[in-house]
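1. here is my input; please provide its structure:
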Amino acid sequence: MKTISSPENQMIKLARSLHHKKYRDQEKLFLAEGRRLVEEALARPELVKALFIREEQAADIAERQDIDCYVIDDRLFKLISTTDSQQGMAAIVRKPVWDLAKLTAVDGFLVLLDRISDPGNLGSIIRSCWALGVDGLLLTPECVDPYSPKVVRSTMGGIFHLPLIEAVAAPELDTLQMHGYEFIATGLDHALDYYDIDMRGKKILVLGSEAIGISPAIKSKCNQTSRIPINPKVDSLNVAAACAIITAEAWRQRKAKHL
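-> The predicted structure is shown next:
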């Protein structure tokens, strides 16, 4: 365990740089802030490049020979933090590497997000998918960065555990179709109530931007469309709520299959 006192230290500079997508992409790293997120990251120690703690918390952290641990003061925590409330614990984390080929080989339930731009929604979706047994999350190139600080915080640790593939485009979707995956759109046109759709077997639930929906190219791949019946006085649900409702039904169906 080492102590850092200077804002010019290279690890402090690296942590601060990860506030920006350019450097997250360049370094293949991101920042996790707060005890809950750091503890989830430490469940996969191979991902943790560096750990930052306050001096008074040093006794709570077991010495890890495989992780570089740094004690820093509140002044430096304020520099590396992306929120107003520093929780005295942060980590520089390597982006997990997931293999699309492994997802194509399983009898899985996947979620494909098309042009989702709100960080809070994406974070909530990652959290729900992790909680409800989704086998993998696919993002089109137009989606918000899943490793941005707000998304990471909203996942409540799901970002470390849920298989996530970025920049999924036509070639990857064609491969999934060739391996037997069926696509289920979300929408209103020619739609079935979500609980009347068979979500067992190789299925991909597609959710689009609340503003512009699913792109025509992806919609053309969908075998059927699901809808969620709601109070007619309400215009719609947000995409994170819709995802949680439908994935919960998929989890129920898929668990029942194995009873």
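2. could you use CA atoms for every contact and neighbour count after this?
-> Noted.
3. strands of the stretch 101-250 of the chain, start to end?
-> With DSSP state E, counting those that start in this stretch as the criterion, the stretch 101-250 of the chain has strands at 109-114, 136-139, 164-165, 182-186, 191-193, 203-208, 222-227.
4. next, the structure of the following sequence, for comparison with the previous one:
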Amino acid sequence: MKTRKISSAAHPLIQQAAALARRRREEESGLFSAEGSHLVEAALEASAPIRQVFFSLGYRRSEEGERLLLRAERAGAELIEVPDHLLKKICDAATPQGIMAMVASSATPLSALPRSENPLLAVCDAISDPGNLGTIIRIADAAGADGVILLPGCCAPYAPKVVRATSGSLFHLPMIRANPEELTEFLAGRGIPLLATDLNGDISLYDADLRGPCALVVGNESRGTSPFLLERAQRRLRIPMPGKAESLNAAVATALCLFEAVRQRSRPPQP
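-> Predicted coordinates for the structure are as follows:
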């Protein structure tokens, strides 16, 4: 196994990786970090373009480390051994797991979203919390959604906390940045209804027909869905809350909506 060693914090690759951990250079470098064995393995499973893999000596000596590093080498990644203190410097997690990969991020335009027979899309309207966004991506993956659309105001989808919260799901489905005007034009062109969550929605989630194509919008954690999208939505979905809570967490609301669509779509057709 061919590896190189870096021991200086001044090395350009270490500085670049450390900047990614602080999420300062994601946009300009086109890279993001995937920390820990699970995320690195998920990237390899998805044939994601891994540029470098940083690891500690202790990790390499483990059975899991030897297996994963050999696999990363076969995938074309450069293997770089670093001391523990440098690994901690280039990782966002408080306790690094011994391995971190630098992966090339991908930008999928709306027009390149693959057509499907019965599309189901998750639309994030200014979701600002990294944990929420990462969890929504994971939920969308679990529900079999065709993609996650990120509108302005969303936090960076490749920020370390978002990537960790996806638990690898970001490698499984397209993540698409768009503005609201582009989105509504795209949905109209493809015949996909826009359904927006709204505390004062005109129909209960459980009375809405989600068996056909739909793009489900979940709004900002404090402001909800934007007026622009509410005005253009075919239906405004209200999630019934018989208790005293005023609202639901954005990721929870997404899970309820997407899996209600899954439930309805899994029912046999009515005679």
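5. need the strands of the stretch 101-250 of structure 1 in TSV (columns: distance to residue 8 of structure 1 and mean neighbour count).
-> Putting these into TSV (distance: least, Cα to Cα, whole Å; neighbours: other Cα atoms under 10 Å) gives the following:
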stretch	distance to residue 8 of structure 1	mean neighbour count
strand 109-114	39	24
strand 136-139	36	22
strand 164-165	34	20
strand 182-186	49	24
strand 191-193	57	15
strand 203-208	43	24
strand 222-227	52	18
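6. turn those strands into a markdown table, including distance to residue 130 of structure 1.
-> A markdown table is the format used below for these (distance: least, Cα to Cα, whole Å):
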| stretch | distance to residue 130 of structure 1 |
| --- | --- |
| strand 109-114 | 11 |
| strand 136-139 | 9 |
| strand 164-165 | 10 |
| strand 182-186 | 19 |
| strand 191-193 | 24 |
| strand 203-208 | 15 |
| strand 222-227 | 21 |
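7. for these, which one sits closest to residue 243 of structure 1?
-> strand 203-208 (7.5 Å; Cα to Cα).
8. about what we covered before: of the strands of the stretch 101-250 of structure 1, which approaches residue 55 of structure 1 most closely?
-> When the strands of the stretch 101-250 of structure 1 are compared by Cα to Cα, strand 164-165 sits nearest residue 55 of structure 1, at 34.8 Å.
9. which part of structure 2 matches the closest one?
-> Strand 164-165 of structure 1 lines up with residues 175-176 of structure 2 when matched by TM-score structural alignment.
10. likewise stretch 231-240 of structure 1?
-> The alignment of stretch 231-240 of structure 1 onto structure 2 (TM-score structural alignment) spans residues 242-251.
11. any buried residues in that stretch, and which?
-> Under the neighbour-count criterion of 16 or more other Cα atoms under 10 Å, stretch 242-251 of structure 2 has 250-251 buried.
12. now do it: distance to the chain's middle.
-> 23 Å (Cα atoms, centre = their mean, to the nearest Å).
13. what does stretch 57-77 of structure 1 give?
-> Counting by Cα atoms, centre = their mean, stretch 57-77 of structure 1 comes out at 26 Å from the chain centroid.
14. hang on, residue 101 of structure 2 in a helix?
-> No. Using DSSP: H, G, I helix; E, B strand; the rest coil, the assignment for residue 101 of structure 2 is strand, not a helix.
15. which residues touch the aligned residue in structure 1 for it?
-> Superposed on structure 1 with TM-score structural alignment, residue 101 of structure 2 falls opposite residue 91. The contact partners of residue 91 of structure 1, taken as Cα atoms under 8 Å, 6 or more residues apart in numbering, are 31-33, 38, 48-52.
16. which residue ranges form the helices in the stretch 1-150 of structure 1?
-> Assigned by DSSP state H, counting those that start in this stretch, the helices in the stretch 1-150 of structure 1 fall at 10-17, 21-27, 35-42, 74-80, 100-105, 119-131, 149-155.
17. turn the ones you listed into a markdown table, columns for mean neighbour count.
-> Below are the helices of the stretch 1-150 of structure 1 laid out as a markdown table (neighbours: other Cα atoms under 10 Å):
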| stretch | mean neighbour count |
| --- | --- |
| helix 10-17 | 17 |
| helix 21-27 | 15 |
| helix 35-42 | 18 |
| helix 74-80 | 17 |
| helix 100-105 | 15 |
| helix 119-131 | 23 |
| helix 149-155 | 22 |
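18. as JSON lines, those helices with distance to residue 229 of structure 1 would be great.
-> As requested, those are exported to JSON lines (distance: least, Cα to Cα, whole Å):
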{"stretch": "helix 10-17", "distance to residue 229 of structure 1": "45"}
{"stretch": "helix 21-27", "distance to residue 229 of structure 1": "38"}
{"stretch": "helix 35-42", "distance to residue 229 of structure 1": "35"}
{"stretch": "helix 74-80", "distance to residue 229 of structure 1": "45"}
{"stretch": "helix 100-105", "distance to residue 229 of structure 1": "31"}
{"stretch": "helix 119-131", "distance to residue 229 of structure 1": "20"}
{"stretch": "helix 149-155", "distance to residue 229 of structure 1": "27"}
